[in-house]
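Asker: Provide a 3D model corresponding to the input given below.
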Amino acid sequence: MDKVKQYTVTIYTENNVGLLNRISAIFQRRHINIESINSSISEIENVSKWTIVVKLTEDQMKKIIGQIEKQVEVIKAFYHTEDEIVYQESCLFKIKSDLLFDERQIQNIIKESNSRIVTVNKAFFVIEKSGKKEEIDLLYRELSVFGIMQFTRSGRIAVTKDEMKISTLLKALQH
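Answerer: Coordinates of the predicted model:
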C-alpha cells in the first residue's frame, strides 16, 4: 500500500473565473485537505501557475492529476516530491514596537533567523521571513512568547530542480 507523502502540485492554466472552485472540489470530494495554495503569473505570457501542497498517496495523486487535467482551462498539471523542487514560503509578523527596543532577545531572534524588519513606527514593527515551513514555524514559536499582534503566511512557491520544458510543451500543443 502506498504511503501518504507531501506533494507539491503545479498547475498551468488559463486565467478563468470559477476554475479554482472546480479544482478545490476535486480535492474536497476525496476529503483531501489543501495545506497551501498559491496563484501567480507563470514564465509563459497569459498562463497562470498554481502551486498546491497536499498530503496523500501517490496513487491518489495520479488520479487527482488526471481529474485536474480534464478541466478545459488546465493546460498541464504536474506533481513533485519535496526533493524534486526548490521551495519557499513567506510570512509577516506584526509586533509591538517597544519590544524591539526593550527586549534584546528579539533583535537576536531576528538576526539568527535571517529575518528582516520591513517597517517600524511608534506602535509596531513588521518582520518578514522567507524560508521553509519549519523555519517559519520556529520563528513563530520564538516570537509568540513576546506577543504577536498579527501574523500572515503565504502559500508555497516552488520551482523544479529539473527543467520543466513547459514552454516547449505549450508550443507543441499550439500546433
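
Asker: going forward, measure contacts between C-alpha atoms and count neighbours the same way
Answerer: Will do.

Asker: which stretches in the protein count as strands?
Answerer: With strands called from DSSP state E, the chain shows them at 5-13, 34-41, 48-56, 74-80, 85-96, 116-120, 124-131, 150-153, 157-160.

Asker: let's have those in JSON lines, adding distance to residue 103.
Answerer: Formatted as JSON lines, the strands of the chain follow (distance: least, C-alpha to C-alpha, whole Å):
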{"stretch": "strand 5-13", "distance to residue 103": "38"}
{"stretch": "strand 34-41", "distance to residue 103": "33"}
{"stretch": "strand 48-56", "distance to residue 103": "36"}
{"stretch": "strand 74-80", "distance to residue 103": "42"}
{"stretch": "strand 85-96", "distance to residue 103": "11"}
{"stretch": "strand 116-120", "distance to residue 103": "15"}
{"stretch": "strand 124-131", "distance to residue 103": "13"}
{"stretch": "strand 150-153", "distance to residue 103": "18"}
{"stretch": "strand 157-160", "distance to residue 103": "33"}
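
Asker: now these in CSV, with distance to residue 102 and mean neighbour count?
Answerer: Output for the strands of the chain, formatted as CSV (distance: least, C-alpha to C-alpha, whole Å; neighbours: other C-alpha atoms under 10 Å):
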stretch, distance to residue 102, mean neighbour count
strand 5-13, 41, 21
strand 34-41, 35, 15
strand 48-56, 39, 20
strand 74-80, 45, 19
strand 85-96, 10, 18
strand 116-120, 14, 14
strand 124-131, 13, 18
strand 150-153, 19, 12
strand 157-160, 35, 19
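
Asker: following up with a second sequence; could you model it the same way so I can compare the two?
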Amino acid sequence: MEDKTFTISVYSENNVGLLNRISGIFLKRHINILSLNVSESEIENVSRFIIVVNTTEKWVQNIVGQIEKQIEVIKAFYHTDEETIYLENALFKIASNLLFDEKQIQNIIKDSQSTIVTVSRDFFVISKSGRRSEIEELYEKFKPYGIMQFVRSGRISVSKEKMEISSLLESYK
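Answerer: Alright, predicted model coming up:
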C-alpha cells in the first residue's frame, strides 16, 4: 500500500488532555501530523479536530479505531483529498513602502486573489485562502521582496459526502 494524504475528522466532547492523548496515538506509530485544527463543530458543545496525515489506508484505519477508543470521542472519520473540500489560510506581513514603490506587489496581490487586511505606516497584511500549493506559490512570489512575518493555518475541510454524525447524535437524545 502506498502513502496518501488523509484528513481525519474527530467529533468529541471538549475535555482537557484529549489533544495530548490523540497526538500520542500518532507518536506511538511514528506518524507525523501535517496539519491540526480544532474548532467548534456544527453540533452544539461538540468540538471537531481536523488532522492531516500522510500514511497508508491501513494505518489511518488503525489510527481512527484507536482515536474512537478515547472516552470523549463521539465519532471519527477519515477521507482522501478527493473526498473533501479543503482550504488553508495564510497571513503575510510586508513592509508598507513596497505596496507603493513596487507595482509588481499590487499585481501579485490581484493575480493571487488575496485580500489586503490592514495597512499601516510600517507594514501591510495580506490574507490568502486556498490550497497549500497556492499559498506556497504566493510565498515564493513575495519572498524576494522580504516577508516580515508569515503564518499559515491548519487545514479546514468538509466532506463531499454526508457524514452521519448528526444522525448518530440524534440517537443519543
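
Asker: sorry, back to before: between the strands of structure 1, which gets nearest to residue 174 of structure 1?
Answerer: Closest approach to residue 174 of structure 1 among the strands of structure 1 is made by strand 74-80 (10.7 Å; C-alpha to C-alpha).

Asker: and the closest one against structure 2, how far off on average?
Answerer: After superposition onto structure 2, strand 74-80 of structure 1 lies on average 0.3 Å away from the residues it aligns with, using mean C-alpha distance after the TM-score superposition for structure 1.

Asker: helices or strands up against that strand?
Answerer: Applying 3 or more C-alpha pairs under 8 Å, 6 or more residues apart in numbering; DSSP states H and E, one finds that strand 74-80 of structure 1 contacts strand 5-13, helix 58-69.

Asker: so the longest one corresponds to what in structure 2?
Answerer: Equivalent residues of helix 58-69 of structure 1 are located at 57-68 in structure 2, counting by TM-score structural alignment.

Asker: quick one: contacts of that stretch?
Answerer: The contact list for stretch 57-68 of structure 2, computed with C-alpha atoms under 8 Å, 6 or more residues apart in numbering, reads 1, 3-4, 6, 8, 10, 22, 25-26, 73-78.

Asker: for these, which one is nearest residue 36 of structure 2?
Answerer: For the contacts of stretch 57-68 of structure 2, the nearest to residue 36 of structure 2 is residue 8 (9.6 Å; C-alpha to C-alpha).

Asker: out of everything not next to it in sequence, what's closest to that closest one?
Answerer: Spatial nearest neighbour of residue 8 of structure 2, excluding adjacent residues (C-alpha to C-alpha, 6 or more residues apart in numbering): residue 78 at 4.3 Å.

Asker: so who does the one you found touch?
Answerer: Contacts for residue 78 of structure 2 (C-alpha under 8 Å, 6+ apart) come out as 6, 7, 8, 9, 60, 61, 64.

Asker: in structure 1, which residue is closest to the centre?
Answerer: Structure 1 has residue 156 as the residue nearest its centroid, 1.3 Å off, counting by C-alpha atoms, centre = their mean.

Asker: how about that one: what's its closest non-neighbour residue?
Answerer: residue 89 (4.9 Å).

Asker: thinking again about what came up before, out of the strands of structure 1, flag the one nearest residue 172 of structure 1.
Answerer: Closest of the strands of structure 1 to residue 172 of structure 1 is strand 74-80, at 11.8 Å (criterion: C-alpha to C-alpha).

Asker: chain center to stretch 38-49 of structure 1, what's the gap?
Answerer: 14 Å (C-alpha atoms, centre = their mean, to the nearest Å).

Asker: onto which residues of structure 2 does it map?
Answerer: So stretch 38-49 of structure 1 sits over residues 37-48 in structure 2, by TM-score structural alignment.

Asker: got a list of contacts for that stretch?
Answerer: With contacts defined as C-alpha under 8 Å, 6+ apart, stretch 37-48 of structure 2 is touched by 9-14, 49-51, 153-156, 166.

Asker: pick out the most distant pair among those.
Answerer: Checking those with C-alpha to C-alpha, the most distant pair is 153 and 166, at 26.5 Å.

Asker: okay, these two: which has more neighbours?
Answerer: residue 153 (15 against 11; other C-alpha atoms under 10 Å).
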